[in-house]
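Engineer: Dropping the sequence and predicted coords here.
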Amino acid sequence: METVKVYVDKILLGVTAALFLIMVAVTTWQVIARYVLSNPSTITEEFIRFSLIWLSMLAASYVVGKRSHIAFTMISDRFKGKNKVGLELFIQSAFLLFSLAIMTYGGGKAISITMSQLSPSLGIPMGYVYLSLPVSGLLITFYSIVNMVQLLKKDKTTPMEKWDSVEYEKAGEVL
């Protein structure tokens, strides 16, 4: 499962990086076309909007996999040992349920409703935009399962805790 996670991480990182670079290039073209050529493109704004939706959803999946998403830790910081692991398992279960019920199932419903609706500029079915919901929902489901398995194994340290401890050690060496 860990090997699959590594490959999924690499693919997601590559896709999101490529999508970001494409968005930068298209935005640059839009600015040049509008202000230098005085001939603004009619499709770039919609393309950027749809790309941003996909980028956000895929990046959200990636950070769930890395367990480095935004979290309110005031309560979880008070727990230690098995209680903390139990709370983390509960949180990952909530991620799993939300991603399956809302993102995957609800996203599938949204796709079926909007597949016949075309976007104004690009003329693509809006279902392709909504496809980002179940795709990222399935990725978050996968990552939640992987995270729960990792929590049940020996190493209970999250990637961010490992990173923080390394940074503190480096800071101590510098001082």
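Structural biologist: On my side now, so go ahead. Numbering: from 1, shown residues only.

Engineer: make it CA atoms for all contacts and neighbour counts henceforth
Structural biologist: OK.

Engineer: quick one, helices of the protein?
Structural biologist: Counting by DSSP state H, the chain has helices at residues 2-31, 44-66, 81-98, 107-114, 127-130, 132-152, 159-174.

Engineer: Quick check: closest non-adjacent residue to Ala110.
Structural biologist: In space, and not counting its chain neighbours, Ala110 is closest to Tyr130: 6.5 Å by Cα to Cα, 6 or more residues apart in numbering.

Engineer: give the contact list for the residue nearest in space to the middle of the chain.
Structural biologist: Centroid-nearest residue in the chain, with Cα atoms, centre = their mean: Ala60, separated by 1.8 Å. Contact analysis of Ala60 by Cα atoms under 8 Å, 6 or more residues apart in numbering lists His69, Ser136.

Engineer: Could you export the helices of the chain as TSV, including distance to Met74?
Structural biologist: TSV is the format used below for the helices of the chain (distance: least, Cα to Cα, whole Å):
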stretch	distance to Met74
helix 2-31	28
helix 44-66	19
helix 81-98	12
helix 107-114	32
helix 127-130	34
helix 132-152	20
helix 159-174	15
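
Engineer: this is the other structure I want to compare:
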Amino acid sequence: MRRYLDHAFATLGAMVVAIFAAIMVLIFIQVINRFLLGLPLFWTEEVVRMLLVWLVLMGTPVVVYKYQEIKVELFHFKNPGLETFRQITVSILSIIFCATLAYWGYLFMERSLGTLQPSLGISRAWLYAPIPLGSILTIVAFLVRGKEIQEPSDPGKTI
């Protein structure tokens, strides 16, 4: 099962890289068209905004799955039992937050189904779809890594 999840999250990571590349290309095209050619493209701003939401919310589960999030630790216990308890508590609170975000994100996406993006002519739900999807995938990442609570591999990443 873990091997399939590794492949799934690697694929999601590749998708995030592709989204980032698309954002960079679109911004470059927009700058060239607007400032050099004087012909701004009307649709690139909406596409970039939508892709940025997808980038963040699809990237979050990948970061969580790989233990690469930036951690701000106010409490660090020397006792391994208390440290494990702290990590489990943080994971549970994060799962609760993601579940709440998924629920409200789904309702928000559902409400926007009938609304169209002004310049693209597609449903505004595409802008909000990554909220519940990314939240659910982040919950999966937390649950999978919850089975292997461990110390961060790079203490330099801890603030």
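Structural biologist: Structure's in. What do you need? The shown structure was predicted, so the numbers you read here are calculated from the model rather than taken from an experiment.

Engineer: Please state their TM-score.
Structural biologist: TM-score for the superposed pair, counting by TM-score structural alignment, normalised by the length of structure 2: 0.90. Supporting figures: 156 aligned residues with a Cα RMSD of 1.6 Å.

Engineer: quick one on the thing from earlier: among the helices of structure 1, which is nearest Ser38 of structure 1?
Structural biologist: Among the helices of structure 1, the nearest to Ser38 of structure 1 by Cα to Cα is helix 2-31 (9.6 Å).

Engineer: The closest one - contacts with which helices or strands?
Structural biologist: The criterion is 3 or more Cα pairs under 8 Å, 6 or more residues apart in numbering; DSSP states H and E, and the helices and strands that helix 2-31 of structure 1 contacts are helix 44-66, helix 132-152.

Engineer: what's the average distance of the first one to structure 2?
Structural biologist: Translated: helix 44-66 of structure 1. For helix 44-66 of structure 1, the mean deviation from structure 2 after alignment is 1.1 Å (mean Cα distance after the TM-score superposition for structure 1).

Engineer: Can you say which of the helices and strands packed on helix 2-31 of structure 1 is nearest to Val85 of structure 1?
Structural biologist: helix 132-152 (6.5 Å).

Engineer: got a list of contacts for that closest one?
Structural biologist: 1-2, 5, 53-54, 57-58, 60-62, 64-65, 67, 85, 88-89, 92-93, 95-96, 99-100, 103-108, 156.

Engineer: chain center to it, what's the gap?
Structural biologist: Distance of helix 132-152 of structure 1 from the chain centroid (Cα atoms, centre = their mean, to the nearest Å) equals 11 Å.

Engineer: okay, the angle between that helix and helix 107-114?
Structural biologist: On the basis of axes from the mean of the first three to the mean of the last three Cα atoms, to 10 degrees, helix 132-152 of structure 1 is oriented at 180 degrees to helix 107-114.

Engineer: Can you list the buried residues in helix 132-152 of structure 1?
Structural biologist: Going by neighbour count (16 or more other Cα atoms under 10 Å), the buried part of helix 132-152 of structure 1 is 132-148, 151.

Engineer: what's the answer for stretch 29-41 of structure 2, then?
Structural biologist: Neighbour-count burial for stretch 29-41 of structure 2 [16+ other Cα under 10 Å]: Gln30, Val31.
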